[in-house]
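Visitor: generate coordinates for the sequence data below:
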Amino acid sequence: MAEEGEDPTYTLSGFVYTPDGSIAGSTSIKVDSMDSVWTDGSGAYTFSGITPGEHVVRAYFMNDGHSVAYRTMSFSDDMQLDWYVGQNWITAEVFDNNGQHVQNSPMTTVKLVETGESNSLMDGRTEFGPYTTGDYYTMRAHYGDIDHSTQYVHFKLERGSASYPDLNDFDFHHGMNSIYGFITDGFGTPVSGATVSNGSSSVITNSDGFYLMQNLAVGSIQNLSFHVEGIEIIDSVSTSITTGENWLNQSSIVDVEFPQNVSFVTQMQTITMSPLTIEWEGGAYTDYYELYIGDVHEDNLVYRGYSESFTYTPTEAGTIEFNIVANNTNGSNENAPPLLIIVLPNPSGDELWSAGMSWDYSLYHTPEYHQNKTYTVIGTETLNDAFDRERETYLLRVSDENYEEGEKAYRWGDTNNLLKVKTYWVDAPSSSSYYQEGQLGWNFTNNGQEANLLSGDEPTSLHFNRTNIIGVPGHPNGYDDTMNTITIEHDVELTVAAGTFITTYISITDSNDGIKSWELWYNSTVRNYVKIIDRLPGSHSDMVEFELTGYNLPTTPQFTTEEGNISVNDYIIEWGEFEGAISYQLFENGDLIYEGPSTSVALNDRNDGNYQYKLFAQMEIGYLLVGDQVELNVLFIQTPPVVITNTQSIDVGQSIGLSWEPVENVAWYSVTSQGASGMITEIYNGTENAVVLEGLESGQNRIRVQVGLTDGKMSEKSPSIFITVEQIEQSESPSSTPLIVLLTGLATLLIMISANWRRNE
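Guide: Alright, predicted model coming up:
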């Protein structure tokens, strides 16, 4: 509601549907030049802040053929309107002799002849629909309050456009009527693009050869001429305008060769702010082509000529609709469906890479060994290089068709030169616990000043350092530290498996022995090196050659979550931040599960099965961009409980508390004990994550915990802890001590007497 003293504003709300009544995909609703709103997952929309009066309202069905519908609406209150793909409304206003809206009366009506619907007026207005666009309809106004005269229009229902939003909005004026009809040639073929004129106004026939000339005075004589590109195709016709229907079909006796159909070869696509070559293919009888941005109007012309292609450089981000027209001296053919191109905004920074970009390489090692790897950007990270300098890096996931489950590798590339600053590889847990981690430093300089390898003043020297930590027992770590000279050559043509490229060739030579430690070929289109030869600086004992076999620089939002099998039911779906996006939509198996600005969503308690995720980005420039999709196969494996109690010893007869970390959705916990006899006994089964152990066997007891879930799954048993039950040794009684002393004394006395007796003998 409006505050006191402010103009009121209204709200338009409703749903969007497909022709069969299903919920339509993401759809943008816009009123005049106001910011658009998008439908939610249920197909609902709400547009607020509409001022009183007449407005143009547009629906853009982003996910249903990129179709649109434009219509006019007059607002004096909140309104509800449901839209259907491929349909639109017919609206009408009725005026009296003074140009004022006809007052509300049951006597003055407007009828849609084909359906039989007849509507009274509300503030001089009425509407019908929605009906299928492309079909023809007849509408009749009956002036029952004035003289019972009638006025007709026959028309083709259009979807409308930004330049012509009111094609389906008709004005009826008392005392006026229309004339309409189809024009064909001698073979019955529609004559499109013909001009029908009465001397004061003119109309153009559509692709069906149909024309409509409105609001001509009843009783007047109209002298109509028919021309195509200045050529008279039909003799002039005089006709009187009467009430009722005024059909005037005409057939041309002039054989006019019009251009045959032209169509775009270039398909709808998303591009960055860079040149795009648009191609089309024409037919016979074509002298030249005209390419338009938007509607076919001289103000929108971008190319006129004989070529069947045109390179267009966008000047701003947004959705561009191209139309192509074939022409000759007799007329034109503009029947080609438009071409839609979505132009993304340039990145706000200088980043070469963004999440989702990937490059495929073949790696050839010496001694002979071949690998195929894919490097995919999944984020950025700040870290220190081998010289302890802080570097901004791109984080890349390394994929290899021969990797085992759980085997993983990552690379961190410097954002300035795209060279590795850090490497990491870990073996599959089922194979070994081996790992390898590398830290590298690239200090490029020119006359002692730091230089960038790919821009600015070219470097002439390089101080390189690399430390490899090799997590294999008994294997020494690797270390290299070299000084190098650099030569750079531009515009070097190189052919690799991915194609032929014009590259910048970089040679890095070891100052110690004159051997080229690296050779690199960089291409700006690929945004990476198309070939690298690494001869292991320092020892030069090995060589690996990277050759580009393919690459993907997507212009749509991309997941950074890796596709594949997972054994957890709580996980995170992540994607890269997309330039120009204000929010994202995440769908799981067709259902919208997230909408907002975040680039990750935590998902919990997923059942076993396949999950397909699809990503959309809501762009600042007013459209919903279809992004990446990824599939995860969830097969949940419950891990064993984590026991908190440590291995320890107790005395016979003592009890001990055993506890473990709780597990969600637990049905039962089972605790087993295996004593010295080897027999395994369940000593607890319940839902608590703690128990007091009593009556354990003497000696060592192996204790393990297992969990069962409410869905029937169970874990393996936990790692063992050992509880040792020790026997108590019998201690000496205090009352026996004097006796022991007495007996010891008597024994000593007897020994002394015996010794003396022997001596005396």
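Visitor: going forward, measure contacts between C-alpha atoms and count neighbours the same way
Guide: OK.
Visitor: for the residue nearest to Ser225 when sequence neighbours are not counted, list the residues it contacts.
Guide: Leaving aside its chain neighbours, Ser225 sits nearest to Ser236 (4.6 Å; criterion: Cα to Cα, 6 or more residues apart in numbering). Contact analysis of Ser236 by Cα atoms under 8 Å, 6 or more residues apart in numbering lists Asn223, Leu224, Ser225, Phe226.
Visitor: SS state for the second one?
Guide: Classification of Leu224 into helix, strand or coil gives strand, according to DSSP: H, G, I helix; E, B strand; the rest coil.
Visitor: please give the structure of this sequence too, so both can be compared:
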Amino acid sequence: MKMKVAFIASILLMLLISPVVQSEDDEGSTFSLTGSVFTFDGSPANSTSIKVDSMQSSWSDNGLYVFHGIASGEHTVRAYFMNDGHTVVYRKILVDSDISLDWFEGRNWITFRTYDEYSSGEVATVVDVIETSESIDSQGGMETFGPYEIGQYYTIRAHFGDDETPSQYIRFKMDSGSSSNPWPNDFEFRYGHNSKYGYLRNTQGAPVEGAVVSMGGVNSITNSDGFFLIQNLEIGTMHTITANHWGIEIADPVDAEIVAGEGWLNITSTLEPNFPEPANFTTQIATTRDSPVSINWEGGSHTDYFTLYGDGEMIYKGNSESFVFEPSEPGTHVFRIESVNSNGSIVSPRELQIIVLPPQSSSDLWSSGMSWSYYVLSTPEYHQNKTYTAIGSEKLLDAFGRERDTYLVRVSDEEYEEGEKAFRWVDSSSLLNIKTYWSDAPEISSYYQEGSLGWNFTASGVGAELFSQNPPTSLHFNRTNIIGVPGHPNGYDDTMNTVFIERDVEITTQAGDFRTTYISIVDTNDNIVSWELWYNSTVRNYVKIIDRLPGSHSDTVIYELTSYDVPTTPRFITEEDTLFTDDDYSIDWADFQGATNYELFENGKVVYAGDATSFKLEERQDGEYTYRIVATMPSGETISGDPLSVNVVFALSAPVFTTPSDSPMYISESKGESVSISWVLLSRYDMSVLTDDCSINGECDSSIDYETMAEVDWYSLTVEIDGEVREIYNGSQATTVIDLEPGQYRLRVKAYSSLNGAESGYSDSTFVIVEESSPYFSPPWEWAILAIILVVGGFSFSSNALRTGTSLIQERD
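Guide: The predicted model follows:
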């Protein structure tokens, strides 16, 4: 009997243990995602990246891809079609086995679940897509339709249980998704609930984009078509639907009952406020030592004035589209521009950076003018030749908020277009990037990229520098990459790593053979070697870098040194072939170690002698200029640097209106219809003279460019009303008087000088509004005064009394 009991007990124990073992096996198993990638028309796609959550990307090969190591559960999958439209597609997947999934550029999927809180068991639900006539019998798990074309509208509906009439509808616009919204086409159907959707349009039938439509505590933001979707409101309930834009209610509230069936509810805006469009900086990222920098921007429509912020503080407010920044301290200064009108304001999403270079210590590892050239190979296959030139130093906060000493480095590439710029801020201790910045050529696009990085090296939990006597063994790495490309997701990395350092490792590059310190940084999560670096003390930099976490579309980027240059002669900081559009400009050069004096030669003649590293040249004629810098050493020896060529093409600045001083200026027809208009030309580097409430006849006289104004042959003043533009003045005087009928007028003026053969662009607009006079009726009290005068005068109607009463009325008029 005891043996029987023991046998039964052992069987029960095995039954209890086996599910636990099976569960542990399931939790430890991973699965694969495989498939093909196609273009929109079904042809095999070129190189395409597939990424699951934050795992390492897998690139397609001949239109096929494989992705291993996916745990069970819900995940975000992204396909990036690098060479087929530069587009991305995000969707949700549920993984419980190996999955085959084919991707099409420009197409995405619908994913959904059904819920029935009122049923104790599973209730079959039929869900169909009206436009394609496809249907699925859902039991509550995640289901999928598609892929369907992105940008098109689709309607899906759900039949719960035995209900003959579909109770819930959802209509939506297929979206590609993004890193911030990876599941845009994922929906929930809940029994006893329905949706409301429709278009918000203005009284002219145009869509209202970006408005917040609210109903039952649920918000939806209208898309570019004015479409909104509010989901899962309980059937049988009453709700008030509202629409507002920038906090202003733009439609009358509407009460609606939630019923089964289609959920159309279109709204017409009764108020259409014109909100300002964002301004865009036309000045690109720039460096300066201590010279003023003119910051320029272009405003959008419906803007009354601009507010310019520098380093978070308001530094200008007015309707000019330029401002002169005069540096007071070195560092990177960040500017943002806000457009404002009476209905609201909007800040431009793109900022401007002006880098003010500080003096540099001779004890620094790097000095201005040092440069390193690399052959850069990216995987998938792409190569570049880049040169990195040190141009200064700066204190900077890294991605962890720690202040770091950095070297400012200018990146040059022979394939860069005119105006395309890139910079790096390199940690002075580890020589690793703390900040990166790139902006496209203005003629090509307004795209940009800005990266913030942090390298927290430690040894036994204590901070350690990479090349110190107590080298680090661990690294916490963090990076945020802001990608200034519409619709492109930003990039984020945060990893824990182990650091291995080996000395006296020999390596051969295109620049020669080197004995190096080899650094290997391994991700502790997946044991992937994220970085390999070879540092040489003679070069004072890395001679080779293999970066397997580059924060770009590449999986690996290899930098191999081809040449380096530690200056043995003075070097210019001003770039070769710089184009100056003003006849006043500065030439900058690097501090040459040990030099006591410099001479700057222009076309063979000395134009400056002294110990500064910058000199401002004035009133240069158009043409090409060649400069050479010569340094004098303590011994009296002179060392000459390489020549620098620049070009000067004078551009006449646009005039600035002085009267009317306010825009718009309102004039009553009864006060006269003649308007005095005047303008001035301002000095190139002081375009803000009239923005600080200073009179042009007072302290600001010196900022008016009288010399250039005297050389102007003619000004052309134009007026625009009702879309028609005509010239109303052409002459050499910077003032005129014009007669205007009632209406709203937009005035602009430009200038021409035959001396330089230069014609300016048009000025910023100023507006004059001439208002019609309304008929005047004397109020009763004026007639009462006249009656009293008549009584006092004994009804004599004397000429004096009548004159007095009449004059009172005329004075009121």
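Visitor: now the TM-score, please.
Guide: Here the superposed chains carry a TM-score of 0.48, computed using TM-score structural alignment, normalised by the length of the first structure; 389 aligned residues with a Cα RMSD of 2.8 Å.
Visitor: could the contacts of Ser236 of the first structure go into a markdown table alongside neighbour count?
Guide: As requested, the contacts of Ser236 of the first structure are exported to a markdown table (neighbours: other Cα atoms under 10 Å):
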| residue | neighbour count |
| --- | --- |
| Asn223 | 13 |
| Leu224 | 17 |
| Ser225 | 18 |
| Phe226 | 22 |
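Visitor: what helix or strand does the residue nearest to Ser225 of the first structure sit in?
Guide: strand 231-240 (DSSP states H and E).
Visitor: okay, buried residues for that strand please.
Guide: By 16 or more other Cα atoms under 10 Å, the buried positions in strand 231-240 of the first structure come out as Ile233, Ile234.
Visitor: just checking, which helix or strand succeeds that strand along the chain?
Guide: Assignment by DSSP H and E places the next element after strand 231-240 of the first structure at strand 250-251.
Visitor: how many residues are close by Gly129 of the first structure?
Guide: 11 (other Cα atoms under 10 Å).
Visitor: let me redo that: Glu599 of the second structure
Guide: 21.
Visitor: list the contacts of it.
Guide: Glu599 of the second structure touches Val606, Val607, Tyr608, Ala609, Gly610, Ile629, Val630, Ala631, counting by Cα under 8 Å, 6+ apart.
Visitor: buried among these? Make that a ChimeraX selection.
Guide: Here the buried members of these are turned into a ChimeraX selection, burial being counted by 16+ other Cα under 10 Å:
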select :608,629,630,631
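Visitor: need the contacts of Glu599 of the second structure in JSON lines (columns: distance to Asn244 of the second structure).
Guide: Formatted as JSON lines, those follow (distance: Cα to Cα, whole Å):
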{"residue": "Val606", "distance to Asn244 of the second structure": "66"}
{"residue": "Val607", "distance to Asn244 of the second structure": "63"}
{"residue": "Tyr608", "distance to Asn244 of the second structure": "62"}
{"residue": "Ala609", "distance to Asn244 of the second structure": "65"}
{"residue": "Gly610", "distance to Asn244 of the second structure": "63"}
{"residue": "Ile629", "distance to Asn244 of the second structure": "62"}
{"residue": "Val630", "distance to Asn244 of the second structure": "66"}
{"residue": "Ala631", "distance to Asn244 of the second structure": "66"}
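Visitor: could you work out the most separated pair of the contacts of Glu599 of the second structure?
Guide: Within these, Val607 and Ala631 form the most distant pair, 14.1 Å apart (Cα to Cα).
Visitor: with secondary structure and distance to Thr155 of the second structure as new columns, can the contacts of Glu599 of the second structure be given to me in CSV?
Guide: Converted to CSV, the contacts of Glu599 of the second structure look like this (DSSP: H, G, I helix; E, B strand; the rest coil; distance: Cα to Cα, whole Å):
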residue, secondary structure, distance to Thr155 of the second structure
Val606, strand, 77
Val607, strand, 75
Tyr608, strand, 75
Ala609, strand, 77
Gly610, strand, 76
Ile629, strand, 72
Val630, strand, 75
Ala631, strand, 75
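Visitor: can you tell me which of the contacts of Glu599 of the second structure lies nearest to Asn481 of the second structure?
Guide: Ile629 (39.0 Å).
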